[in-house]
Every structure is written in C-alpha cells, then in structure tokens.
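> dropping a prediction and its sequence here:
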Amino acid sequence: MLHTRKSLRDELLDEVFASPYAASALPKYRIPDDEHLPDRAHQIVVDELMLDGNSRQNLATFCQTWLEPQIQDIMARSIDKNMVDKDEYPQTAAIEERCVHIIADLWNSPEAAATMGTSTTGSSEAAMLGGMALLWKWRERRRAAGLPADRPNLVTGPVQVCWHKFARYWDVELREVPMADDRLLMTPEEALARVDENTIGVVPTLGVTFTGAYEPVSAISDALDQLERDTGLDVPMHVDAASGGFLAPFVTPDLVWDFRLPRVKSINASGHKFGLAPLGVGWIIWRDAADLPKDLIFDVNYLGGNMPSFALNFSRPAGQVVAQYYLLLRLGREGYRRVQQSCYDTAQHLAAEIAELGPFEIIHDGSPADGIPAISWRLKAGQEAPFTLFDLADRLRTRGWLVPAYSLPADCENTVVQRILVRHGFGRDEASLLMDDYRAAIAHFDSHPITVPMSEEEAGSFHH
C-alpha cells in the first residue's frame, strides 16, 4: 500500500526532469512496455527536436518556413479534416475549388470559373499528374490515328528529380536537355532537336532548381508553333512552375508563360513554396477540361457520397489547402506583390554583396525578369581560392546556415555552384548577419588554407 501511494505521488508530481522517467532513456527501436504521462512524453519529443537545425536559416529549401500565427490556428482547426472526404467536409471542398479557380485566374485561364484542377501534397505530385495527362492524351491521339503508342518520350530542360521519377514509373523516355558551360537552360533550338512524333509534351521550368532562372516558355511555344506549321506535328506543353507560378503573376505580370499561350495545356505549382502556405500543398491546373483524360478520374462512393478523385494520394490533411485560401484572401494581389518584391530586393542586395567578396561569379542575381528570388554563383574561372564551395558551405554550418554547394547535372558535372533561396521571413537584417558570417568564413580560410578540399559526398549538401 505504501508503495502504491509513493508511486501515485510520483505520478502526480509535475517536475518533469526530476521524475523517475528522467533517470533512464526510453527505448527508441521498440514500443515502451508502459504508458507515460503526456507532459513527459511531450517533453522527450520536444527535447529531441532541439537537435534539428533552425529552418529559418535553411537557405537551401524552397519551402516556406515562416508562418503567421493565424495559420497555426487554421492548421489546428483542420487537423481532423480529410481532404478527400468532400461529402463529410463540404465547405473545405468548396474552399479547395475556390483556390483552383483563383489560381487559374492568376495564370490567365481562358475560363477560370470552369477550369479543372486539384490540390496535391506538393508540386511533385502535381507535376506527375500533369505528365500522366500528357501521356494519356498522346496515347489517345496515336490510337485514334492507328499508330503505335509504345515509345513515348518527354522533352525537358534540367529538371528536378520528380520528372525523373515520372519517366521511370510510367516508362517514358526522358529527353533532358543537358547543360553546357555557356547554356544552363533549355532553349527552343535544344527542345526542337529532341521532339518527334512520340513526344508526349515539352516541359519548360519557370525557376530551374539548380540556378533559379526561368526557361524561355514563350519562345519554346513559338518554336513549337512553327514546327506544327512546317510539319503538322502538334506537341503540347506543360509548365513546371513549382516556384515561379506564385511569383511571376505578381511581380512580372507581363511575362507571358502561362495559359495565354494556347499550347500550354497544364501548369503545376507549389503552394508551400512561394505560395507561402505550410508544407504539404501543391496545385495542378488544366487549361481545359478536355485536357484532363476521363480515365484519370475515379468516382469514389464509400466515404458517404459520390465524388471524383484524380490525385495520386487518397487521404491527406486539409489544413494546408485551407491555409492557402486564407493567404489568398489575406494578401490579395497587392499583398503578394509586396511580399515577393521584398524577397527579390533582398536577393539582389545579396547578389551585389556576394559579388563584392571577389572570388565569385554570379550566375543568377535574383532579377525578377529572369527567375525566382534566388542567387547562384560559382568560383571564377582560374580563381585560386584557399577553399572550395563545399568547404565554405561546411564552414557556414557552424553558424547554423545551410547554404548548399553542389555540382550541376550533365554535362556540367565539374561545375560546382552555391545557391541561396530568399523566402518570406528572410529580410535585410538576416541577410546582413549572413554576410558577416560569409566574410568571417573567407577570412578563416585566408588564414587557414584548405590543403585537402572537401568532396561533395563529405559536404552532404542538398539543393532542393
């Protein structure tokens, strides 16, 4: 009995770190035998999370890391809502539909109020849905003409890994335009050189992952128009606007890259990048309902009502979609323009500061006419620096900054670049602190030259 009372008293004591549970570590690779009080289990998890990096200092990620407190509240209120269950949560479904039409209007859809589209878990899933629609429509055209439909290909510039996944998963030949020292993007000429009757589509990127620059969507469309006039070959386009889709409409609205080009049949974007929403939401919009094959739409009736589904995932949280709607209402065109322009201003300020350091050649300077608010650079050709970009990235990590260094894809594997993404929440003060640490890192290497340069594998950096 005394033992029971003592155990009960220990349970009721609220000093977490003086409790009996603090005297030993809980098992990490099997479930504990006993249950624990919620505050103690919570403290254990929170303490482990301290070992993660500070996401605001992660200048490698494209994803939004600063959120208004109202978004935190919206996410909490939506934690139990399943996006796929549109019968149980009809208002959330209506909010998703509104977002589709709002975004379609941003992208100059001819009939934004009747556009087909959906939210996804991110731009990678959205891109795959766009690729699948291109593949299915190509098969339809080939079979209707009595032609074989067994050797599809897709033409892209240097793309993010989701397109490599799409090509492998759906057995499509990926004709990726390789980089060259004097050309780091897909050009109209390079695209046309790879197009043939088996091309399901051409995918330019509005904000290439490796440099941040925009590919010339309108010029590629013009080249494909001329190809159709010359040969009768009609090749559609899908624009991967994972980053640029929530930038260009606000900061460079006269840049023609979207549904103003009739050849553009679909566009994907990431809501949790420059859409400013929490992690876990992307968007895919089709120009016309006819561009979304009916075979990709499934009718589901076992969630309480009959509803269409055309996402790769099924059950998924609705909070991110609701938060996206909040942001569209909260900021409006002018608010988004001000936020994004501020990012561009900071990026261009950083580009000038980095160029002044001496050893670097700027590849993309954060100009809104040319790309996203990012800066990418490499060491100047022939530059004798006492460090590599991998060494510099590693040194900056000691101050908490993740500024990735990585080699470019084929055929520029020997070119190493470094890149900074400027997102909402990273302002001039943070940029000033970063540049102080850059100068200190360079001064360190001037005094302690690297004798064995760090490799990319040792650096362990990532670029997405």
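Here it is on my side, so go on. Computed from a predicted model, the values in this text were never measured in an experiment.

> could you use CA atoms for every contact and neighbour count after this?
Noted.

> all helices of the chain, in order?
If you assign secondary structure with DSSP state H, the helices in the chain sit at 2-12, 38-49, 69-77, 90-106, 123-144, 161-169, 188-192, 217-231, 248-251, 319-356, 389-397, 428-447, 456-459.

> of all these, which one comes closest to Asn306?
Ranking the helices of the chain by their distance to Asn306 (criterion: C-alpha to C-alpha) puts helix 90-106 first, at 12.3 Å.

> tell me the buried residues in the closest one?
With burial defined by 16 or more other C-alpha atoms under 10 Å, the residues of helix 90-106 counted as buried are 92-93, 95-97, 99-106.

> what sits up against that helix?
Helix 90-106 has contacts (C-alpha atoms under 8 Å, 6 or more residues apart in numbering) with 83, 86, 112-119, 249, 283, 285, 318, 321-322, 324-325.

> cool, stretch 446-460 as well?
Pro386, Phe387, Thr388, Phe390, Asp391, Ala393, Asp394, Ala405, Tyr406, Ser407.

> try stretch 325-344
Stretch 325-344 is contacted by residues 71, 95-96, 98-99, 247, 250-251, 274, 276-277, 366-368, 372-374, 422-424, 426-427 when judged by C-alpha under 8 Å, 6+ apart.

> which members of those are classed as buried?
Buried residues within these, counting neighbours by 16+ other C-alpha under 10 Å: 71, 95-96, 99, 247, 250-251, 274, 276-277, 366-368, 372-374, 422-424, 426.

> so which of these sit within strands?
Among the buried ones among the contacts of stretch 325-344, the subset assigned to strands under DSSP state E consists of Ala374.

> before we move on, the earlier item: and the buried residues of helix 90-106 as TSV, adding distance to Ala191?
Conversion of the buried residues of helix 90-106 to TSV gives the following (distance: C-alpha to C-alpha, whole Å):
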residue	distance to Ala191
Thr92	41
Ala93	39
Ile95	38
Glu96	35
Glu97	34
Cys99	33
Val100	30
His101	31
Ile102	31
Ile103	28
Ala104	26
Asp105	28
Leu106	27
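
> these: which two are farthest apart?
When the buried residues of helix 90-106 are compared pair by pair using C-alpha to C-alpha, the maximum separation belongs to Thr92 and Leu106, at 21.1 Å.

> burial of Gly332, as a residue count?
Neighbour count of Gly332, defined by other C-alpha atoms under 10 Å: 12.

> second structure for comparison follows:
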Amino acid sequence: MSDYPYAGRFPVQRRLPDQGRPREELLAELAAMAAEEDAFWETGKCSGTMYCGDHDHYAFLARAFERFAHVNALQRDLCPSATKFEGEIVAMALDLFHGGPGAVGLVTTGGTGSILHAVLAYREHAADRLGGRRPNVIKPETAHPAFDKACHLFGVELRRAPIDPVTTRVDLDWVADHIDDATVALIGSACNYGYGTVDPIAELGSLALERGVGLHVDGCLGGFILPFGEELGYGVAPFDFRVPGVTSISADTHKYGYAFKGTSTVLFADKALRDAQYFFLTDWSGGKYCSPGMEGSRSGGLLAATWASMVSLGRAGYRRYAAEIFSVAAAMQDAVRSHEELRVLGDPTFLFSFTSEAFDVYHVNDFLRDRGWRLNGQQYPNAVHMAVTRPQTQPGVAEAWAADLAGAVAYAREHAGSTPKSGAIYGGVAGGMTDEADAFIKAVMADLLDRQSGLPPEPAAP
C-alpha cells in the first residue's frame, strides 16, 4: 500500500481551499478511485469484506440513502420515518431470531457497537446486585476482540476461555469452573470470525440458566446467513432465542444483511436488560437528555438503506443467496480437504480456516496472493481463512480456487525450508504473544495513522 494513496495522480488537500473545486472534477476523481478499488474484489478472490458485491443492489440502496442522508435520526419529531425504519429493522431481526414476547432491540453502528451496548447493558443491569464489585464476563478466546475492547472501556473483567484445538469450540468445563457470583454474562459465537465454527450455544444456555447469568450470542458475522443455512439443511444448530438461556444477540445488517456499512442490531430477550444501558441527564441546562444508545447524531440514510435492503430481499432473497454461498463454501472446503497436507479447522460453515503440519501454511498464502487472492491470516496455529460471500458465487471462482490451491500446495512443499513472506494479517508477530509483539502492533498503528494517513511532504520551493 502506498504511504500516500493517489498523491501522484490527484491534488493533495493540505488546507481548506479558498475557493471550492468544481463538483464535476471531484466526482471524476471519486469515480476513478472507486472503479479501481472495486476491480479487486469484483474478481471474487477477496475473503469477506464485500458481502453483497452486487452493484445494482448498491445503486438501489444509494437511492434509498440519498433520500434521508441529510436527516438526523436523533430528531424524531422532524423525521418520523427514522422511527419507522428502526422499529421495523428491529422487528424483522427479532422475527428472524425467534424473539419472544417482550423481546426488544437497537440499531447500532456496527458489530463493535452492538457488542459494546451488550456488555454495557449487562454491567448496568447487574450493578445493584453487585454493590460496587467489579463484574466479569466469560468469552471463548475465539470470540471477537470487540468484547475485549468493551470490557476495557467499561471496567469489566474479561475471562478468556480456551477452546478445543480440534473442534475450535469453547471449553465448557473451563467456563463452568470460572463462573462466580460477579459473572454477569457468558459469550458464545455463531459463528466466530477465525474459524467459522459455532460454539455449543445450547450447552452454554443450560449453564447460564443453571448459574443465573446472561448469555450473549455474537451473531455479528453469521446472524443473517446461518438461519437460512439451517433452513437449507446445512446442519446449523439453533443459536437464537429458541435456545433457553440466550438473553441477547448481536447480528450485523451490514454483513450478510447486505446493507451499507454502518449498521448492526443488538437484541435483548427482555426490556429490562436493554433499558439498563440508557443514559440520562435530567438536570442539564440545555434540557432533559436521554440517549437510548451511545451514539448521538446518526444519518437517517443508513436506516433507510438498511430497511430497504431487508424488505427488498425478503426471506426468499436471503435464502437464495445463502444457498449459493453455502454451496460454494462446501466446494472450496472440499478443494482444501483434497490435499493431505492441509487440514480444515473444526466443522466450519460458510467461512472456513485451514492449516498444515507439513509446512508453514503462509507459503500457501504467499502463492495465492501472487494469483490475486486476499485471504486473512491467523495465528496459534498459523492458518488462513476464507469468508465466502456473494462475489465468490460468480461462475468460475470456485474452480479457480481449486486450481490455484493445487499450485499453492506444490509451491509450499518446494519452499517448506524457507520463511514465508506473509503472516497473520490481523497482527501476528513472530515469536508469539509477547511484550515485543504489543510494541510492534503499536508501531504499526502509529505508522498507519501518522504516516500512511498523513500527507506527503510539500514540494520544495523552486
């Protein structure tokens, strides 16, 4: 990636211009950048990221968005449409996840937002019971780092449960042994980001009921596709409010809900849990303030576009796309299993991960990157994963995967004695989990924010 993207092609804005530039000129620059960046994922060789990949669908959502882009969803008296959109998005999600009488929810800004709201709700709901003691939640190590972030921000103790290295599902005995009277919630993933596997939600639910704690199911990734995989007979076990003990669910509309980035849902089995995370300030000189979520101003356009995506597709549309994705994911997994040197981790769904005991699997990744594939790297053990989305369902992509993977395995055998070029893209550092690894990642982030997102040096004066 260039340190200063597009600096050699388009003007660099170092300050607010005295006079604005022509709109047509700006739109032409935006069109050029968008077309070039879209050309990569349009090949179908990009894991995750672009969940729909249908420009007609995006154009439809853009038309819905533009009608309400300028509207602030905070001002419901001026834009009652936001109340309609948000209420119906939540209702459709609750229907999909079998929410019972009294189940409620919120629309948030994304998966992290939904997880933050859930952890905050559990902390606040238990505050009186704990009497000032620090609450804790227990998550599988594989559950999303947003739980770690939420606990860090809200002062909640996080207990990370190990997983079974074969199934990649959480160790239930460890969870049971680490619940105490300050535990407010257990976490299960449906499915987890790393391996595409679903934790034993029914067993976690039984444990939560037995010990009197909450159970949050993180369906941010799989929430809007796994229910249709279940309907299609792909062996997806119930993970939603049908499972006794499940008290909240997060599910991203901006992933397999095929909405624009910036929306998710967090759903609660009862109002008391949702209401606990409200913020009130009734003695402010500016008036009585109450915020149902952490965000203040939000664009009504995102609510309108999300609503339009869900209503336009309907169950039949989601089921049709899920059938295509699950079918291609199965074919791509079969290609991996056809090589004795590779091992698929656990029993995955539409997302799968694989490793190798014969060589460093990042050699496979190196070869595939040269063939235009963008996979996600993992660590402990070294592995790579593919999240299958609609772009992979294009004709010929699964066949290209099988052919390129065969070449990658041959390349990895040949280079087994050397060090691969790639690694765990989300932060793996040679040497394992050490202080040096933390320092390295901080340096990477500083480089990204301070240099790559900065401006190129000004040209020298003539």
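On my side now, so go ahead. If you're wondering where the values come from, they're calculated on a predicted model, not measured in any experiment.

> for the contacts of stretch 446-460 of the first structure, pick the one with the most neighbours.
In terms of neighbour count, Ala405 stands highest of the contacts of stretch 446-460 of the first structure at 28 neighbours, by other C-alpha under 10 Å.

> nearest to Ala290 of the first structure among the buried residues of helix 90-106 of the first structure?
Within the buried residues of helix 90-106 of the first structure, the smallest distance to Ala290 of the first structure is 15.5 Å, found for Ala104 (C-alpha to C-alpha).

> what's that closest one aligned with over in the second structure?
Matched across to the second structure, Ala104 of the first structure falls on Leu94, judged by TM-score structural alignment.

> likewise His3 of the first structure?
His3 of the first structure maps onto no position in the second structure when the alignment is built from TM-score structural alignment.

> nearest to Val417 of the first structure, of the helices of the first structure?
Ranking those by distance to Val417 of the first structure, with C-alpha to C-alpha as the measure, places helix 389-397 first at 7.2 Å.

> tell me how far the aligned residue in the first structure for Cys79 of the second structure lies from Pro317 of the first structure.
Taking TM-score structural alignment, the alignment pairs Cys79 of the second structure with Tyr89 from the first structure. Computed with C-alpha to C-alpha, to the nearest Å, the distance linking Tyr89 of the first structure and Pro317 of the first structure is 12 Å.

> now do Asp394 of the first structure
In this structure, Asp394 of the first structure lies at 36 Å from Pro317 of the first structure, with C-alpha to C-alpha as the measure.

> same question for Gly117 of the first structure.
Distance from Gly117 of the first structure to Pro317 of the first structure, by C-alpha to C-alpha: 18 Å.

> neighbour count for the two, which is higher?
Taking neighbours as other C-alpha under 10 Å, Gly117 of the first structure and Pro317 compare with Gly117 leading, 27 against 19.

> quick one: map that one onto the second structure.
When the second structure is aligned by TM-score structural alignment, the residue opposite Gly117 of the first structure is Gly105.

> not counting sequence-adjacent ones, nearest residue to its match?
Taking C-alpha to C-alpha, 6 or more residues apart in numbering, and ignoring the residues beside it in sequence, Gly105 of the second structure has Leu267 as its nearest neighbour in space, at 4.1 Å.

> burial of that neighbour, as a residue count?
Leu267 of the second structure is flanked by 30 other residues according to other C-alpha under 10 Å.

> so it makes contact with Val104?
Yes - judged on C-alpha atoms under 8 Å, Leu267 of the second structure makes contact with Val104 at a distance of 5.8 Å.

> now do the same contact list for Trp136 of the first structure.
Taking C-alpha under 8 Å, 6+ apart as the definition of contact, the neighbours of Trp136 of the first structure are Pro293.

> in space, what's closest to Gly407 of the second structure - neighbours in sequence excluded?
When the adjacent residues along the chain are set aside, Gly407 of the second structure lies closest to Phe367, with 7.7 Å between them (C-alpha to C-alpha, 6+ apart).

> which residue in the first structure lines up with the one you found?
Going residue by residue (TM-score structural alignment), Phe367 of the second structure aligns to Arg395.

> and that match, how far is that from His463 of the first structure?
Separation of Arg395 of the first structure from His463 of the first structure (C-alpha to C-alpha) stands at 17 Å.

> residues near Ala355 of the first structure, how many?
Ala355 of the first structure has 14 neighbouring residues, counting by other C-alpha under 10 Å.

> counterpart of it over in the second structure?
For Ala355 of the first structure, the aligned position in the second structure is occupied by Arg337, per TM-score structural alignment.

> from what I see, its match and Val344 are in contact.
Yes - in this structure, Arg337 of the second structure is within contact of Val344 by C-alpha under 8 Å, at 6.9 Å.

> check contacts around the match of Gly117 of the first structure.
The contact partners of Gly105 of the second structure, by C-alpha under 8 Å, 6+ apart, come to Val90, Leu94, Thr265, Val266, Leu267, Phe268, Arg274.

> what do we get in the first structure for the fifth one?
Leu267 of the second structure is assigned Ile285 in the first structure as its aligned equivalent, the criterion being TM-score structural alignment.
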